[in-house]
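J.: Dropping a prediction and its sequence here:
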Amino acid sequence: MEIPRRTELLRIAQLTAGILLILVGGLLGPIPGPLGLPVALFGLVLVLRSSRWAKRKYAWAKHRWPRWFSVPDRLLRRKRPPRAA
């Protein structure tokens, strides 16, 4: 039996944390205040960073419903450093 690599363990931990945050965000949703949505979105970001399957499904949904995914795309986009002149 082979011992999993550290990066594989980190990926699994990130995926598990993301799923748990999505569930916690869903439970916090009915509580007054904006607690549930940011927690669930952070969980979604963790899942998208660690799962190829989730990335493919996200890309499919983004292609299918582009207007719904314009805001998350802007939030997930990396900031580019300014170019040297």
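T.: Here it is on my side, so go on.
J.: Please count neighbours and contacts with C-alpha atoms only from this point.
T.: Will do.
J.: Report the contact partners of G26.
T.: G36, L37, A40 (CA atoms under 8 Å, 6 or more residues apart in numbering).
J.: Below is an additional structure, to be compared with the one above:
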Amino acid sequence: MSDYSPLTRWRANPMVRTCLFGLGVMLMLGSPLVGVIPGPGGVFVFAAGLALALQNSHWAKRQYVRFKRWQPKAGRWADWGLRRRSAKRREAIAKGDPAARID
């Protein structure tokens, strides 16, 4: 029996990953249109699109890493917004928690 769930196997399909990446890009490009509506909707639409793009594209991940090196403060906010485990671990290490180094 496979260790992967049906959802994981489904998302391993290159065509599905490409479609999800495309959907993420469309959400990011469409976020200014949603942003004109009162409320913070555009921010959430952009965040959902960014998450989809980063999960499904190695190119997007490389660009994100370059952005984080160029703008570390903005990268920290993006990590916090995406709830990344690596961001939580780095914050714990910066606060001096020795248990955070083991992962």
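T.: Alright, I've got the coordinates. Owing to the predicted nature of the structure, the values given are computational and were not obtained by experimental measurement.
J.: Could you tell me the TM-score of the two chains?
T.: TM-score for the superposed chains, counting by TM-score structural alignment, normalised by the length of structure 1: 0.77, backed by 75 aligned residues with a CA RMSD of 1.9 Å.
J.: circling back to that earlier point, compare the contacts of G26 of structure 1 and tell me which is most surrounded.
T.: Using other CA atoms under 10 Å as the neighbour test, those are led by A40, with 23 neighbours.
J.: excluding its backbone neighbours, what's nearest the residue sitting nearest the centre point of structure 1?
T.: For structure 1, V45 is the residue whose C-alpha lies nearest the centre (CA atoms, centre = their mean; 1.5 Å). Excluding the flanking residues, the one nearest V45 of structure 1 by CA to CA, 6 or more residues apart in numbering is G18, at 7.4 Å.
J.: so how far is I31 of structure 1 from the residue nearest to the centre of structure 1?
T.: 22 Å (CA to CA, to the nearest Å).
J.: Thought G30 was touching V43 of structure 2, still the case?
T.: No. Counting by CA atoms under 8 Å, V43 of structure 2 stays clear of G30, with 10.7 Å between them.
J.: what about the residue nearest to V45 of structure 1, helix or strand, and which?
T.: helix 6-28 (DSSP states H and E).
J.: how about the contacts of G26 of structure 1 in JSON lines, adding distance to K62 of structure 1 and secondary structure?
T.: Formatted as JSON lines, those follow (distance: CA to CA, whole Å; DSSP: H, G, I helix; E, B strand; the rest coil):
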{"residue": "G36", "distance to K62 of structure 1": "22", "secondary structure": "helix"}
{"residue": "L37", "distance to K62 of structure 1": "19", "secondary structure": "helix"}
{"residue": "A40", "distance to K62 of structure 1": "18", "secondary structure": "helix"}
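J.: which of these does structure 2 keep?
T.: When these are mapped onto structure 2 and scored by both residues aligned by TM-score structural alignment, their matches' CA atoms under 8 Å, the shared contacts come out as G36.
J.: Specify which member of the contacts of G26 of structure 1 is nearest to A13 of structure 1.
T.: A40 (16.6 Å; CA to CA).
J.: In structure 2, what residue corresponds to that closest one?
T.: Mapped onto structure 2 by TM-score structural alignment, A40 of structure 1 lines up with F46.
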